[in-house]
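Student: Predicted model follows, preceded by the sequence.
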Amino acid sequence: MDALFEIKGMTCSACSSRLEKVINNMDGVNHASVNLATESLAVNFDKESTSVTEIIKSVEMSGFEATEKIEGTEVALPISGMTCSACSSRLERVLNATDGIVKAGVSLPGESATIKFNSAIISLRQIRQIIKDIGFEAGEIQSAQDAQKNFETRRKQNEAKLALMKKKLIYALTFTVPLLIITMGHMVGMPLPDFISPHHSPLGFALIQLFLTMPVLWFGKDFYIHGFPNLMRGTPNMDSLIAVGTSAAVVYSLWNLIEIVLGVDPQARAMDLYFESAATIITLILLGKFQEGRAKSRTSEAIEKLMDLTPAKAILLENGEQISTPIEEIGPGDNILIRPGDRVSADGTVYDGHSEIDESMLTGESMPVSKSEGDAVAGGTVNTGGGALKVRVKNVGENTVLSRIIKLVQDAQGSKAPISSLADTVSFYFVPTVMTIAVLSGLSWYFFSAEPFSFALRIFISVMVIACPCAMGLATPTAIMVGTGRGAQLGVLVKSGEALETAGKINTMIFDKTGTLTYGQPELVDTFVASGQNGEELLALAASAEKQSEHPLARAVLRAAEKTGISLPETTSFNAVAGLGIATKTGGHSMLLGNQEYLNRNFVGGLDDKNARDAASSFESAGQSPLYIAKDGKLAGIMAIADKIKKEAPATIKKLHALGVKTVMLTGDNEKVARTIAKSAGIDEVVAQVMPDRKAEVVNREKAQGRKVAMIGDGINDAPALASADLGIAMGTGIDVAIESGDIVLMKGDLSGVLTALALSRATVRNIKQNLFWAFAFNVLGIPVAAGALYIFGGPTLSPMFAAAAMSLSSVTVVTNALRLKFFTIEN
């Protein structure tokens, strides 16, 4: 069983790594993955051995808060029969106490209830019955909370959180700046009033520092509220480091303040206070956290832009009237009007009108697409032409292409890449190790050097403060969030962090031919008619026989017959043999249509005719697929069907070769046709006359040679091969894209999207490595300096305030570097 939880209280990668390890060690848990960037926990577990409740308890024992996230099961129901707040309160209490209901909120003024429930435990019908048993009535569902509303809620929460962080930062700065002026000003000759001068009034000097420091500590109280409890549990995190370090500075300073009050060498003690260090550390970390939060909020801009594409209202066509209607009230089967300049309100099919539609938000293709009667349109696209379109709605809400894309990108942004495992492992042990180093460094300087206690304390604080592992935890997820979002804008949908990382390692690319290397729209280009046969009759028989077939060659024959307008005889029986051909009873004749092998198996005569052989050979040499047609046991003719190679194919294959990628083409066509097409495209290797179920064997053969293999196909009959490959890439066709197929989906069906996918992968992985380098570099270089390693050789020490600035800078640097991926473009 799979479950997803929202986690609160994580502040750094040490938190996420520790929590992930705790949950993975639970009995019954098969796999657990924590994502710091999205503050979520995904768990696969055996419900016979453990439960959601037990997992939540384990999370809470680790010092965090967990709430189960259940997708698609939040409903709003109108409630009748409530007359006062006692009614709403009672209903809310009963619903929240019901097993399977995660959360329920009842509004008396709105006469409604919003209920989030686990459909595996309780059904909506049962919830209705509970409401009825209490004495109320539940109406029909008003609306479900879809991904867009969830995202909007989260965005508002983040905005409120940032606003609060900004307020705390401003207040902290208000007290810290004068504190620094008072404590540091006299060092640069800045005069101070006698009543707060360290030389004239040591007590006043100390008290004003305490007065200015205490509010700053209050604004940073969350560090202490979370840090010390985690330390007591034996699970310290970033907050623990800050809490212990600043508390040490404050306690030491308070002791010196007491000695000043007692008259113990007041002037010396006044010059040995660290109030300003504690206040400055808190303020700098608040500043860093605010900048980090603001930068992180920009990592989901791609989704925000997609979210903003759906218009709030649609123009409903009803009884000859145009009615402006909220999009939530539009349903399948409704007719809507899309005026020039309007966004398409929902997925549907044009039944009247002609115009141009900008689909760049879906496919990344900048050129508008012509739309007329019978063409499909997608919600969120824009009518950029001069005509109005009348559209019959097909999909709304979470079923639209746009909503599915948003969901896919959100899932990808919450996933992990294998490269993140190193940072997760290091982060788990990092904080305890740092605390140990800080204690040992402080004690060593105190006991084994001539330096005073204040120096040892400063070393201890500096090590504690500089070693925050936040940057390590942000290194991978921020890059994945920005990278996958950018991919969606470019028409490349990446389903997971693992797929994004794998794409950059591919060294063998296997292509399906039809619909991938070619346009997938074969046309009848030539016909050989056997002696004694009639060409028009042959086309009519072939078209009728192929009418029930879904094969691309069959559709080519049908289109050719439709163009001539000939009438088709009746087909009374139909039998297809995958990869070979069909047998039918058409117009009173026994018909066989397929490749030469199929006709040979059925002992068809006339295949050895020289004219037939020459025609077939000529077709194959031109890269045209021969379709053999037999009537009543004898060859009646051969149709030449050609599928044009995509114009971008040769250039794409050439660039793949330049990247060191081997290319292979799979096709059910015969060897001669396959090699002709492969030569035109520049493909390295051809595997012809391969059945759909054998494509996976070719993939596994390449993998057995130790190669990283990507399979690219249409996502339908190539499904086994896509699943077998290290990376499955599905070719989309604009708004008809099958986003469920493959690890990566190329939205616009353009083969050059492969290059974009590979380049985006390499750019993202490179960005992650840069992030990890800077994250580790800050700590690997900073900790020894903070511990006094340079001071031993006559170098400087690291002030705790500079340590705090460096720590904050490391996180901001990592997030800012990840944001560079927003501007990724592939070089031509």
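Tutor: That came in fine, so what should we check first?

Student: CA only for contacts and neighbour counts going forward, please
Tutor: Fine.

Student: okay but residue 288 is in contact with residue 809, surely?
Tutor: Yes. Counting by C-alpha atoms under 8 Å, residue 809 is a contact partner of residue 288 at 6.6 Å.

Student: I'd guess residue 689 is in a helix, am I close?
Tutor: No. According to DSSP: H, G, I helix; E, B strand; the rest coil, residue 689 belongs to no helix; its state is coil.

Student: Next secondary structure element downstream of the strand ranked longest in the chain?
Tutor: The residue-count maximum for a strand in the chain (DSSP state E) belongs to strand 634-642. Once the chain leaves strand 634-642, the next helix or strand it forms, by DSSP states H and E, is helix 649-658.

Student: quick one: contacts of that following helix?
Tutor: Residues from elsewhere that reach helix 649-658 (C-alpha atoms under 8 Å, 6 or more residues apart in numbering): 517, 662, 663, 680, 681, 682, 683, 751, 752, 755.

Student: again, but for stretch 165-183
Tutor: So stretch 165-183 is in contact with 192, 209, 212-213, 215-216, 219-220, 276, 279-280, 283, 286-287, 289-290, going by C-alpha under 8 Å, 6+ apart.

Student: Go ahead and confirm residue 606 touches residue 635.
Tutor: Yes. Using C-alpha under 8 Å, residue 606 is in contact with residue 635, at 5.2 Å.

Student: Of these two, give the one with the bigger neighbour count.
Tutor: residue 635 (25 against 18; other C-alpha atoms under 10 Å).

Student: Which residues are in contact with that one?
Tutor: With C-alpha under 8 Å, 6+ apart, residue 635 has these contacts: 530, 604, 605, 606, 607, 628, 629.

Student: In the chain, where's the longest helix?
Tutor: helix 147-184 (DSSP state H).

Student: and it, which residues are buried?
Tutor: Buried residues in helix 147-184, defined by neighbour count with 16 or more other C-alpha atoms under 10 Å: 147-148, 151, 158, 162, 165-166, 168-170, 172-173, 175-176, 179-180, 182-183.

Student: then this one, side by side with the first:
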Amino acid sequence: MKTSANIETLSFPVLGMTCAACAGSVESMIGAQPGVDKAEVNYATQSVKVVYHPDQVQPPTLQQAVQSIGYDLILDTTTGKEKQEEVQRTNYTALKKRMIAAAILTIPVVIIGMFFMNIPFANYYMLCLSTPVVFWFGKNFFINAFKQARHGRANMDTLVALSTGIAFLFSLFNTFYPEFWHRRGLHPHVYFEAAAVVIVFIMLGKLLEERAKSNTSSAIKKLVGLQPKSVMMITDSGEKEIPVSDVQIGDRLLVRSGEKIPVDGEIYDGSSFVDESMITGEPVAASKSKGDKVFAGTINQKGSFRFTAEKVGGETMLGQIIKMVQDAQGSKAPVQKLVDKIAGIFVPVVIGIALFTLATWVMVGSENAFTQGLLAMVTVLVIACPCALGLATPTAIMVGIGKGAESGILIKDAEALELGYKVNAVVLDKTGTLTQGKPEVTDLIWQEGLKIDKKTLSGILLALEQQSEHPLAAAITAHLKANDVQPIRVEQFESLTGKGVYGRSNGQTYWAGSYKILKEEQISISKELQIKVAALQEQAKTVIYFAEQSGVLAIAAIADQIKESSAKAVQELKSRGIAVYMLTGDTAQTAAAVAAQAGITDYQADVLPADKAEFVKLLQSQGKVVAMVGDGINDSHALAQADVSIAMGKGSDIAIDVAKITLVSSDLMQIPKALRLSKLTVRTIRQNLFWAFIYNLIGIPIAAGILYPFNGFLLNPMIAGAAMALSSVSVVSNSLRLKFSQLTLNN
């Protein structure tokens, strides 16, 4: 094959995959095409990433190759995900209708088969009711089994098709030719109810899986929605509204109060405060003036400004975040469903045992050897029916998700529930995760010996801060109002950009703001207050000064308070041997203060969104299973990259959408509970699989007739069907025990 330096990498949504084996088929088929260097199928996101040489192979060729094995690719990379979501929603609705219809037909079959099998024409009633269940509503099992067989593979569908198909055909023969068995002194049992019940139970498991797929994350869609559709461009002839997609580098743009910033650029006129929490995660809006950079998707709060576009489209900071989230969601290895992997071995083994059983009876049996061998073979296939195996995982997952919901832990991806117990490293965002996520006044300290009473001064301070545009003013206003302070009229109010505010009351001038005001107005501050200011700043608190010309009257300390449960949660995680890290876009001083309060020794400050994801990758490269806990848009890339992603219920919609687990109360003490729930659920799944296989390990040899040479016992297929049903009941019952488990914090 000729080589080419021209290489492209594209991701395509895949349609029609129902299991990990399907993913393997798609991956191997695309990877085998000339001109394809690498193909990686992500079963979790139902997509394939292809590295190929465009001068040797084109996407339509890849699509044709995939279609030849029963699947499909969506080549439209712009709206492909939306089309895939639409198909998945349609599939889920159709499967739900089929399952309900199948269940309605199956219930009377079970009632007749279990209690009224001796009524006239009972077998014919069951035949009429079960035929559409097996061959119409359950036809996908047979179609998928055939697809797998064409490529030498086997999965759950193969097991379902084999067992239900054999049971149905055997029952059909017994219904129309009962004398075949009567002549041999045997009763012709039928298993229509077993075939129908298996189809319905396995369809239920498929429905749970399809529901997870149909709720595909819309995080990318929401991130794209952060960008405004149009923008005001400044031209020589005036202002003109244009679509954002038409903005070019160098264009001059206007952003008014309350609008989203459309592209990245630099301010050349005006000033404002901009909410940049999507980048930094910090709750306090950043002051912006001439020469400062602004970023797409951030929100202009108060004031307007003009800026020059420097990065547009996918090159903006928001565009990069979108790309990083897409890459992280698509970079995980395909989900290898445990049951499908087991089925890949189990199916050929069962088929081999069934055929070996028939051959052995024919070779060593005496009279009626073929009849008894055929009966034994059918019994093996019936008793090996995968009903319990198919229910082992979905029932435990379903109960585990319900148990989590009761405890305020919303789990929207079974993979997170299955993986949580392995977590040995937890990465915590600071703002909104460890802390409350909003600035609050922690201290209001007054100068001793004031001539004017504090109530009057508090009213003047409230009046000043109520009119201020600075984000921190809202914290002081809320604090004073909470203490029943009433505003006192202030005249000649003026905002001093980057410094604070001032106004006059009763002939006296008052200031509120940063230390710059004290310096400019040469206002003194007592040594007592200076000592307290230094102590507050050591705790990474922001200090606001309230003063008159004679000196500072009071200082207000503002900080994003750490949650009451944060330190306890960190200690609990550490006691379980889990390493805890903190990442924040805030300053080193603030990071150190919060880390100390939370009991965290490993932390990083001044971290950008991409840096958070890189840190998660670094831990993963060291062999750690990483849980990322965050609440903001700036955490979305790291959440998508992590093995287990956890969002705060009070966080941004995008963080919640990307994360696989959401803590409704935003209480970090829920994290140890979520990991405990994972451990209990996985233990239940293993118990279910154990009992399903023990049942087969004991039942299959007995069904094959291993006891016949010793005591003449040959298992009746009817008893085998009852044993199969009992195994399913035991699996469901064991899963329901999970509901009564305690998510206590001990191991």
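Tutor: All right, it came through fine. Note that the structure is predicted; figures quoted are calculated from it, not measured.

Student: circling back: now a PyMOL select for only the buried ones of the contacts of helix 649-658 of structure 1.
Tutor: Selection of the buried residues among those in PyMOL, burial being defined by 16+ other C-alpha under 10 Å:
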select buried, resi 517+662+663+681+682+683+751+752+755
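
Student: Report the two of the contacts of helix 649-658 of structure 1 separated the most.
Tutor: 680 and 755 (19.0 Å; C-alpha to C-alpha).

Student: Distance check, residue 599 of structure 2 against residue 288 of structure 2.
Tutor: Using C-alpha to C-alpha, to the nearest Å, residue 599 of structure 2 is found at 35 Å from residue 288 of structure 2.

Student: Please apply the same query to residue 517 of structure 2.
Tutor: 19 Å.

Student: now do residue 418 of structure 2
Tutor: 46 Å.

Student: check contacts around the most centrally placed residue in structure 2.
Tutor: Most central in structure 2 under C-alpha atoms, centre = their mean is residue 660, positioned 2.3 Å from the mean C-alpha point. Taking C-alpha under 8 Å, 6+ apart, we find residue 660 of structure 2 in contact with 411, 412, 413, 416, 644, 645, 646, 647.

Student: Map the fourth one onto structure 1.
Tutor: Using TM-score structural alignment as the criterion, residue 416 of structure 2 maps onto residue 499 of structure 1.

Student: Just say helix, strand or coil for that match.
Tutor: helix.

Student: contacting residues around it?
Tutor: 417, 727, 743, 744.

Student: which of those residues are also in contact in structure 2?
Tutor: For the contacts of residue 499 of structure 1, the contacts that are reproduced in structure 2, applying both residues aligned by TM-score structural alignment, their matches' C-alpha atoms under 8 Å, are 727, 743, 744.

Student: Put together a markdown table for the residues you listed, with secondary structure and distance to residue 559 of structure 1 on each row.
Tutor: Putting these into a markdown table (DSSP: H, G, I helix; E, B strand; the rest coil; distance: C-alpha to C-alpha, whole Å) gives the following:
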| residue | secondary structure | distance to residue 559 of structure 1 |
| --- | --- | --- |
| 727 | strand | 35 |
| 743 | coil | 34 |
| 744 | strand | 32 |
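
Student: still on that earlier bit, spatially, what comes nearest to the alignment partner in structure 1 of the residue nearest to the centre of structure 2 if we skip its sequence neighbours?
Tutor: Correspondence of residue 660 of structure 2 to structure 1, assessed by TM-score structural alignment: residue 743. Closest residue to residue 743 of structure 1 apart from its sequence neighbours, by C-alpha to C-alpha, 6 or more residues apart in numbering: residue 728 at 5.1 Å.

Student: The one you found maps to what in structure 2?
Tutor: Match for residue 728 of structure 1 (TM-score structural alignment): residue 645.

Student: residues near that match, how many?
Tutor: 26.

Student: so which strand or helix has it?
Tutor: Counting by DSSP H and E, residue 645 of structure 2 is part of strand 644-648.

Student: wait, isn't residue 21 of structure 2 in contact with residue 340?
Tutor: Yes. Shown here, residue 21 of structure 2 and residue 340 form a contact pair, counting by C-alpha under 8 Å, at 7.2 Å.

Student: Which secondary structure elements does the host helix or strand of residue 722 of structure 2 sit against?
Tutor: Element membership for residue 722 of structure 2, per DSSP H and E: helix 717-736. Identification of packing neighbours for helix 717-736 of structure 2 by 3 or more C-alpha pairs under 8 Å, 6 or more residues apart in numbering; DSSP states H and E yields helix 369-383, helix 387-406, helix 670-704.

Student: Would you convert these into TSV that also reports distance to residue 736 of structure 2?
Tutor: Output for these, formatted as TSV (distance: least, C-alpha to C-alpha, whole Å):
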stretch	distance to residue 736 of structure 2
helix 369-383	24
helix 387-406	6
helix 670-704	9
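
Student: Tell me which of those sits nearest to residue 278 of structure 2.
Tutor: helix 670-704 (23.6 Å).

Student: okay, and that closest one goes to which residues in structure 1?
Tutor: So helix 670-704 of structure 2 sits over residues 753-787 in structure 1, by TM-score structural alignment.

Student: For burial, what's the neighbour tally of residue 278 of structure 2?
Tutor: 24.

Student: Kindly state which residue of structure 1 is aligned to it.
Tutor: Counting by TM-score structural alignment, residue 278 of structure 2 has no partner.

Student: Would you quantify the distance from residue 278 of structure 2 to residue 431 of structure 2?
Tutor: From residue 278 of structure 2 to residue 431 of structure 2 the distance is 12 Å (C-alpha to C-alpha).

Student: now residue 600 of structure 2
Tutor: According to C-alpha to C-alpha, residue 600 of structure 2 and residue 431 of structure 2 sit 15 Å apart.

Student: The two - which one has more neighbours?
Tutor: More crowded of residue 600 of structure 2 and residue 431, by other C-alpha under 10 Å: residue 431, with 27 against 19.

Student: The more buried one and residue 561 touch, don't they?
Tutor: No. Counting by C-alpha under 8 Å, residue 431 of structure 2 does not reach residue 561; the two are 9.2 Å apart.

Student: shared neighbours of these two, which are they?
Tutor: residue 437.

Student: and residue 498 of structure 2, helix, strand or coil?
Tutor: coil.

Student: Not counting sequence-adjacent ones, nearest residue to it?
Tutor: Excluding the flanking residues, the one nearest residue 498 of structure 2 by C-alpha to C-alpha, 6+ apart is residue 287, at 7.2 Å.

Student: And that neighbour, what's its match in structure 1?
Tutor: Aligned partner of residue 287 of structure 2 by TM-score structural alignment: none.
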